[in-house]
Each structure stands twice: as C-alpha cells, then as structure tokens.
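A.B. asks: Sequence plus the predicted model coming up.
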Amino acid sequence: MDETVYLYKGEVFYFKDSPLKFDESYSYYPDGALVVYRGKIIEAGAYENIKERYPEALVTDYSGKLLMPGLIDSHIHYPQSEMIGMYGKQLLDWLNEYTYPTEEAFGDSEYAGRVARFFVNELFRNGTTTCMAYATVHKESVNALFSVASEYNMQMLTGKVLMNRNAPQSLMDTEESGEADSRELIEAWHKKGRNLYVITPRFSITSTHGQLISAARLHEEYPDTYIQTHLSENRNEIDSALELSPECSDYLEVYERAGLVTERSVFGHCIHLSDSECRRMAEAGAIIAHCPTSNLFLGSGLFDMQQANRINIQTTLATDVGAGTSFSLFRTMGESYKVQQLNGYPMSVFESLYKCTRGTAKALKLDDKIGSFDQGRDADFIVVDSTATPSQQMRKDYLERKGKWNLENKLFGIQTLGDDRNIVATYVAGNPVYQSDTCNHQKTGM
C-alpha cells in the first residue's frame, strides 16, 4: 500500500449540490489544493490553508489548470467504438446496418479485450473516469470490459445485453439463457473491486415481455444492481414498440408492466415523452440519460431539458458512442447547450457540468464515492487546461481585456470549444491513467 500523501496544486472546482436548487452550489479555489492518500480524497481547499498541514506531501504543481472531479458517462456502447460516425441512417436502420454486424464479433474474447482496452483508454483521454456501458449479448464482452477496468481500479458499470427477438440469430439469447448468463456475470463481477453490474435489456423491440420480466426478476434478486435500456429515442421506435405491446397506452408502460421502472433504472434518450410519462418516471425515481450528439446525428429529435427539470426527473448527460459522435463529455455539454437553445432554454454551464459529475453520481446512488472532492471520495479527478488551443487562448485574452474572465466564462469556453485536447491528466483512485503530450508539471516534496 502506497503511504505517500499527494498534494495537487491548481484551481480546484467541484459541486456541493445542484445549481438548479442553490446559488452557492459549488466550491472554487483559484489557488487551491487537493490532498490524496491511499486513493481517497483527504481534503480540498485553499492552498495557503492546507499546505502547512501536510509538510511531507509530494506536491504536483498544476498551477493555472483546473482540478475537477472525473467526468461520468451514463450511457455509452463500448462495442460500437469502432463504428462511430457511420453515415446516413436513422435509429432502426442504423442498428441493422451497422450495430448488429459490429457486435457479432464480440463472442471472441481476444477481440472483445482489444476493443475494451481501446475504449477504456479513450475514456481516460477524454477525462471520463466512470461510465455505464452497454456490452453485447456475449458473456465474453462483459468479462473483457470488467477485466480491463479492474486493471485501473476504475468505477465501471456494465452488463450483458438481453435480446431474444427482432435481431440477428447470432445476437439473440433466450429468456432462460439470458437470465442464467446475467446471473453468472453478476456473481462473478458485481461489487468485486469497483465493478457494478447493470441488467441490460437493449429495448422492448428486441426483448419479449417475458424477457423484460426476467430482467426485473434478476433485479429483485440483486437489488443493488442497476437496469439500463432505451426509451422514446425515435418516432418509428415508439410506433414499433407499441405495435408489439398493443395493451400499453404509451412506451413507458411497456417497462412499467415488466417492473423495470425503478430508482436504479437509467433510460437512454427519452426525447418524445408525454408529461404523464415524465411524472411517472419522476415518481419512480428513474433516471434519464440525455445523449445530444447521438440524437442530432441520427435525427432522433430534441430532448426537452426544461420539461425534465420542471417535473424533477433525475437527468444526466451521456455520449452514447457510437451513434454519439464523440467520447468527450465537454463536446457533449456543448451540443446539449445547442439543443436547449433550439428549445428556448439557455442551459447554464453549471447545470451541464453538474449533470456530468456530482449530479450523475447522485442519480446513480454513488454520491458517497465519486463526483466531488468531499472527504473520503475516491480520488477520480482530471486536470483541465482551459486555453489548450489558440482559439481558446484568444478568447481568454479578449475576456481579460474586458474584465470578464471569470469562472463561468472559463467553464463555458471549455464546454463550447473543448474536447480531449483540454485534458492534461486523468487520475483514477489516485493513480495517473492518462497524461497529455503537452503535460508539464512539477513535482516537489514540501
């Protein structure tokens, strides 16, 4: 066990609570320090107040850079890493032409492991330290992703996709085999290290009512697992789902009848929800993962954040790679801002960033472990350069001349113009897992 106390110097920023509820929702220390011991946050605050308490600490100086909690991606498909940015389809055709043929290869453990390693390292390069990921129908795909994440002691949430209809035969399980395979994977991986299992029916079009019920039965047996699926992403998807379930008055009812709408259920997209569906989701404590780059890329529609906020649904931001067009949650935040502008809602950067950090941690019942710099949290954090590109530097120079270079404008610039180039370093459980080529920091003993 490493007994070194590490002190990281820089601009420390993290959320204390939701900016939708409190004006003083965050802590910001322009000359700050973050103290880490045995992979946990010991303290965060002003450098001058902290430095004397840790005379033996190993100091890493990131002065002029932002130290923030690692980003959390609540909806992403790791097997689709290699098919990102494929041309010209909407959801259902896109699944048939691109997604399913790509996922067929993941029964090969070596292949799955290779893609899983790329995926995890790409997350780190973009500042993402935790994700809730879809695997494929194959057990090998789940084993591969949990195995790679475990090497880094990463907080990983994933699970085997369940599909027993309306998919290629090579990608279908059965109600019985899907439940048995999922149970085997839960026993092997759930709560082993920082791994958490997610019961994963892809969506109701590819799972019979019986399979959805078996997924709910698994969750009852293992109540601290999670559930993830898709809901109301595309108009044709909704029509197809209701044709297959004519007894249901709306799409959400398909999942309600199976017992899958819970406080540990994450529903991807949710673009075309009625107020009734929103209210029922809020009452159940269910979670929406808003995926703006994917929704725009597939022409699915514009998610209404005002509606979700008004009804008080827990809402997070997510990349949805590979229909999503970037692993960067900064770019995702920027696209979400544009979507909400089209809806007449100028979403603040504080709301966006909260929904990629502490807000997501809180929604996933992981607020006591990740998402902030509160004492005892796992030391998952990123170092961010707000002026990594010439354009960003010019913007800063202009704002400084106008006396407007403040925290909000700094963060908004990262959201609007930022991507992986702004990530200087990524730390998981106190260990560096990524450093950019331009990273130049000093280490000293105090």
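C.D. replies: Thanks, I have the structure now. Numbering: from 1, shown residues only.
A.B. asks: contacts, neighbours, all on C-alpha from now
C.D. replies: OK.
A.B. asks: Please, where are all the strands along the stretch 151-300 of the chain?
C.D. replies: In the stretch 151-300 of the chain, the strands defined using DSSP state E, counting those that start in this stretch lie at 155-159, 161-162, 195-201, 226-231, 265-269, 287-290.
A.B. asks: Which of the ones you listed has the highest mean neighbour count?
C.D. replies: strand 161-162 (a mean of 30; mean count of other Cα atoms under 10 Å).
A.B. asks: Show me what it is packed against.
C.D. replies: Applying 3 or more Cα pairs under 8 Å, 6 or more residues apart in numbering; DSSP states H and E, we find strand 161-162 packed against strand 195-201.
A.B. asks: Could you list the residues in contact with the strand it packs on?
C.D. replies: The contact list for strand 195-201 (Cα atoms under 8 Å, 6 or more residues apart in numbering) reads 132, 134, 146, 149-150, 154-163, 182, 186, 189-191, 207, 212, 215, 218-219, 225-229.
A.B. asks: before we move on, what about stretch 124-131?
C.D. replies: Defining contact as Cα under 8 Å, 6+ apart, one finds that stretch 124-131 is touched by 70-76, 123, 154-157, 327-329, 380-382, 419-420, 423, 425-428, 433-436.
A.B. asks: Go through those residues and flag which are in helices.
C.D. replies: Taking DSSP state H, the ones among the contacts of stretch 124-131 that sit in helices are 123, 329.
A.B. asks: which among the contacts of stretch 124-131 end up buried?
C.D. replies: 70-76, 123, 154-157, 327-329, 380-382, 419-420, 423, 425-428, 433-435 (16 or more other Cα atoms under 10 Å).
A.B. asks: And Tyr354, how far from Gly210?
C.D. replies: With distances taken as Cα to Cα, to the nearest Å, Tyr354 is found 37 Å from Gly210.
A.B. asks: Okay, one more to line up with it:
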Amino acid sequence: MEDLLIGQTLAFAADPFAEGPEAARHVSRGAVLVRDGKIAVTGDAVTLRAAHPDARVHDYGEALISAGFIDAHMHYPQTGIIASWGKRLIDWLNTYTFPEEMRFSDPAYAAEVAGRYFDLALANGTTTMASYCTIHPESVDAFFTAARERGLRAFAGKTCMDRNAPDGLRDTAQSAYDDSKRLLEKWHGVDRLSYVITPRFSPTSTPAQLEALGTLWSEKPTCLMQTHLSEQHDEIEWVRSLFPDARDYLDTYERFLLLGPGAVFGHAIHLTERERDRLYEVGASLVHCPTSNTFIGSGLFDMAGLMAQGQRIGLATDTGGGSSFSMLRTMAAAYEVAQLRHVALHPAQLWWLATQGSARALRIEDRVGNLMPGMEADIVVIDLASTPAIAQRATRAGDIWEALFPTIMMGDDRAVRAVWVGGKPVAPAERT
C-alpha cells in the first residue's frame, strides 16, 4: 500500500551555504509518495493524487513536510540531567555526568532511559541520532535495542575512558578494544543501526587506549569514530599538559590513527589553523552544538569561516550538556551564535544543517536527510502556526522563509504535527 503525504514540501537540490536559498526546492501544495519505506516520488499534489488514486492520503494542509531532523552528537545517558545548573565543562562532568553514567551498569535503568530519550527525540521530530553511551556494554545494548524496536536509523558506541574518571567509570586499553569490537560485531549493520568507535576525549584516555581504538578503527574502517575536540580553553590547556609532545589537540587523535574521513568531532570551537587545514584535508566532520556551547560557556563556533573553507559540518543538541531535545531550538541557537559573530544564517541554511548537513557529517546523505526519491522515508511534518505567537507572525510572511523562520526561533514540540520513520507514522500521533 502506498501513502501520499500532502502539504508544503521542502527539499534541497544543493548546499545553501554554497548556492544560497535557491538550493532549496519548495512546493506550496506538494506531495510525497511513500512506498516500501522509501520516498518513491515527489511533486505537486494534484498531479500525484491523480497518478496514485489508490494511495492512502494524509493531507496536512498548510503544514510543512520535510526530511526528519538528524542529531549528529548527543549523550542519551545524560537525558535525566539535562538543564543541570551552573558548571563549566570539567566541573559539569564530575558533578553531574559521571555520577549519572555510573547507573548504566544496570540494564533495566539503561533501557528505561533509552526509551525515554527516543520518545522525547521523536516528539521533537528527530528521526536519526548519533549517541555516546557509557563505558558499560549494557548501555549500548539498551540504546540499540530501543532504536531497533522503533525502526530508527541510529549511531552509537561504548564510551571509552581509562583515566581521569571515577572508579566504576574506567575501563582499560584492552577492555575498551575488546568490548568495542564485540559490540561492533553484534550491532553494526543490523537493520538501520551503525556502531561508532567512541573515545570520550583525549583527557580521559591514555595513549595506550587511544592507540588500541585507532587499531580497531583501522580494522573496521566502515564504522565512524566520534569524539570531542576543542570545546573550552581550559580543556585545551588540560590536553596540552597531558600530551606535551602533541602539536595541538587534534594531534592527540591523529598520532593514534583516529583522524580520517569517518571521524566526527563534536564542538571544534577553538581550532588552530593547522587543525582547520588538517580536518579539511582528510574530510573529517565537525558538529556544531550551539545550545551546549552557550549553556556551559564554551564559545562561539565559526560557522561562516569553516563553511567558507569547505568543512563538512552537522548540527546537534548535545543532550544533556545542551539544554534542549529540540532541533528547532538548536537551529535557533545556531542562528544566535552566528549573530554574535556578525553573520545572519539564512533559514534555508539552518534547515539544511539540521537535515542534509547532519546527514553529510554522518556520511549517510545518500540515505536520509532530504525529501528526494530513493531516500528512506524519515519525515517530519511541521505546523507553521503551532502557537498564537508564531501564527500571528507567520500570517505576515511573504515567502516560505518568512513563514518558517518564526517556527525556527520560537517553535518546540507543539510544532511537530507528525513523524514518519521508515515509511510508517510513529509517535507523536498525528495532530489535527
């Protein structure tokens, strides 16, 4: 059976950072035909409805139909501590993160939090996510089990730490390699799941552990590798003290074979020129986490400069250092951070970052992140008049961007009218 989704549609034929807003393809009364879990055809509603009279019709009126959001960097174990008060990065880890992550040795607790996280993410229109788990293999099993039950495309890995962490949250170089390899072989490529090799960051891994994980990545190059890079100045100084022979922060990964096309670096705010050039040269990905960067006072990501250089950049909530599960709120924060750097990001650029940009960062842009034929049917339907404040602003709009921007800046889960995953409607239930 085919499903025909009708409403305004938004897709991208190119990168709006390179081509401008004209890279977007907006149809004011468009339609998306879904068949066998994929987008079969897109076009205008009248034509597709006539061509497919037996399809089940889902008419969303003036709502916007888009590819689902992709959260390229988050920590599902921090779901319960989101919006914890008043700490910088290292204090935040010690005060909130590490005590909470200790609890994930309990499979039942891990499963409970994983289910809660996915319900919150889906309610906000996020259909693909890349998560750090904890050092406990049980936390990885819980995440992937919950994602598989919901039919999601999801990325995750066991977080590896063998120093500068409390008792109960440290593994070893050997156990990090062994556990990661076993989990990788168990989950990578199962349905829509992908394993990611995951050293937390250089300060919590000895050179021996980084070397072991670099070896594993060399053995399993189809996986991604995710970690953190240059989030705060005091973190960078800490790295310098721990790796006195390294040229810079990036070199603490590069020297252990943890730099390459599948590397995904969260934050990347305070980069040196060598780091920027080397990241571009190897085709690594950077992930902007704006609500986190402002919440814990990390700094202002150089979106314009890095995009001008041709870097591969995604967008992320960084739950729970980030202060929202919503990619709408994350887009708004990205806009605000760019404004502080005297750059006004266009709504087309913000939307692209949360969909196709994040898909590129995770190297799945040929599968998700765009409303095009052949793509997996992960779709979000956005009400562009979800609250009175947004509605009164949207009525003044002269084009799609003026109509969409108020939802980017003021929208929340109330704007998410429907979510489709793998061609099937899921929570939240369709709202009328």
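C.D. replies: Happy to help now that I have it. Model, not experiment: these values are computed from the prediction.
A.B. asks: Overlay them and tell me the TM-score.
C.D. replies: Scored against TM-score structural alignment, normalised by the length of the second structure, the superposed chains reach a TM-score of 0.98; 431 aligned residues with a Cα RMSD of 1.0 Å.
A.B. asks: just to revisit the earlier point, can you redo the strands of the stretch 151-300 of the first structure as JSON lines with distance to Met172 of the first structure?
C.D. replies: Output for the strands of the stretch 151-300 of the first structure, formatted as JSON lines (distance: least, Cα to Cα, whole Å):
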{"stretch": "strand 155-159", "distance to Met172 of the first structure": "15"}
{"stretch": "strand 161-162", "distance to Met172 of the first structure": "8"}
{"stretch": "strand 195-201", "distance to Met172 of the first structure": "11"}
{"stretch": "strand 226-231", "distance to Met172 of the first structure": "16"}
{"stretch": "strand 265-269", "distance to Met172 of the first structure": "21"}
{"stretch": "strand 287-290", "distance to Met172 of the first structure": "25"}
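A.B. asks: Return the residue of the second structure aligned against Phe327 of the first structure.
C.D. replies: Matched across to the second structure, Phe327 of the first structure falls on Phe325, judged by TM-score structural alignment.
A.B. asks: Pretty sure that match sits against Phe118.
C.D. replies: No. Counting by Cα atoms under 8 Å, Phe325 of the second structure does not reach Phe118; the two are 10.1 Å apart.
A.B. asks: Can you show me the strands along the stretch 1-150 of the second structure?
C.D. replies: Using DSSP E, counting those that start in this stretch, strands in the stretch 1-150 of the second structure cover 3-12, 24-35, 38-44, 56-67, 69-75, 126-132.
A.B. asks: To Arg363 of the second structure, which of these lies closest?
C.D. replies: For Arg363 of the second structure, the closest of the strands of the stretch 1-150 of the second structure is strand 69-75, at 10.6 Å, according to Cα to Cα.
A.B. asks: State the span of the first structure onto which the closest one is aligned.
C.D. replies: The aligned range for strand 69-75 of the second structure in the first structure is 71-77, by TM-score structural alignment.
A.B. asks: once aligned to the second structure, how far is that stretch on average?
C.D. replies: Stretch 71-77 of the first structure: mean distance to aligned residues in the second structure after superposition is 0.4 Å, counting by mean Cα distance after the TM-score superposition for the first structure.
A.B. asks: now that stretch, how far from the centre of its chain.
C.D. replies: Chain-centre distance of stretch 71-77 of the first structure: 2 Å, with Cα atoms, centre = their mean, to the nearest Å.
A.B. asks: who touches it?
C.D. replies: Contact with stretch 71-77 of the first structure is made by 127-135, 266, 268, 289, 291, 316-322, 329, 356-357, 360-361, 371, 381, as judged by Cα under 8 Å, 6+ apart.
A.B. asks: Hmm, Ile39 and Met372 of the second structure touching each other?
C.D. replies: Yes. The criterion here is Cα under 8 Å, and Met372 of the second structure meets it with Ile39 at 6.6 Å.
A.B. asks: Count the neighbours of the corresponding residue of the first structure for Gly374 of the second structure for me.
C.D. replies: Using TM-score structural alignment, the partner of Gly374 of the second structure in the first structure is Gly376. Using other Cα atoms under 10 Å, Gly376 of the first structure has 17 neighbouring residues.
A.B. asks: how deep is the aligned residue in the first structure for Ala11 of the second structure tucked in, by neighbour count?
C.D. replies: Per TM-score structural alignment, the equivalent position to Ala11 of the second structure in the first structure is Tyr14. Around Tyr14 of the first structure there are 22 other residues, counting by other Cα under 10 Å.
A.B. asks: how about Tyr14 of the first structure, what does it touch?
C.D. replies: For Tyr14 of the first structure, the contacting residues are 26-28, 68-69, 372-373, by Cα under 8 Å, 6+ apart.
A.B. asks: If you go by neighbour count, which of the residues you listed are buried?
C.D. replies: 26, 28, 68-69, 372-373.
A.B. asks: Thr99 of the first structure -> the second structure?
C.D. replies: Taking TM-score structural alignment for the superposition, Thr99 of the first structure sits opposite Thr97 in the second structure.
A.B. asks: you'd agree that match is up against Thr79?
C.D. replies: No. With contact defined as Cα under 8 Å, Thr97 of the second structure does not reach Thr79; the gap is 10.1 Å.
A.B. asks: intersection of neighbour lists for the two?
C.D. replies: With Cα under 8 Å, 6+ apart, Thr97 of the second structure and Thr79 have no common neighbours.
A.B. asks: If you count neighbours, what's buried in stretch 210-221 of the second structure?
C.D. replies: Buried residues in stretch 210-221 of the second structure (16+ other Cα under 10 Å): 210-217.
A.B. asks: related to what we said a few turns ago, how about the closest residue to the match of Thr99 of the first structure other than its chain neighbours, what does it touch?
C.D. replies: Setting aside the residues directly before and after it, Thr97 of the second structure is nearest to Gln78 in space (Cα to Cα, 6 or more residues apart in numbering), at 6.6 Å. Residues near Gln78 of the second structure by Cα under 8 Å, 6+ apart: 97, 100-101, 319-321.
A.B. asks: Quick check: the aligned residue for Tyr335 of the second structure in the first structure?
C.D. replies: When the first structure is aligned by TM-score structural alignment, the residue opposite Tyr335 of the second structure is Tyr337.
A.B. asks: All good on my end, thank you.
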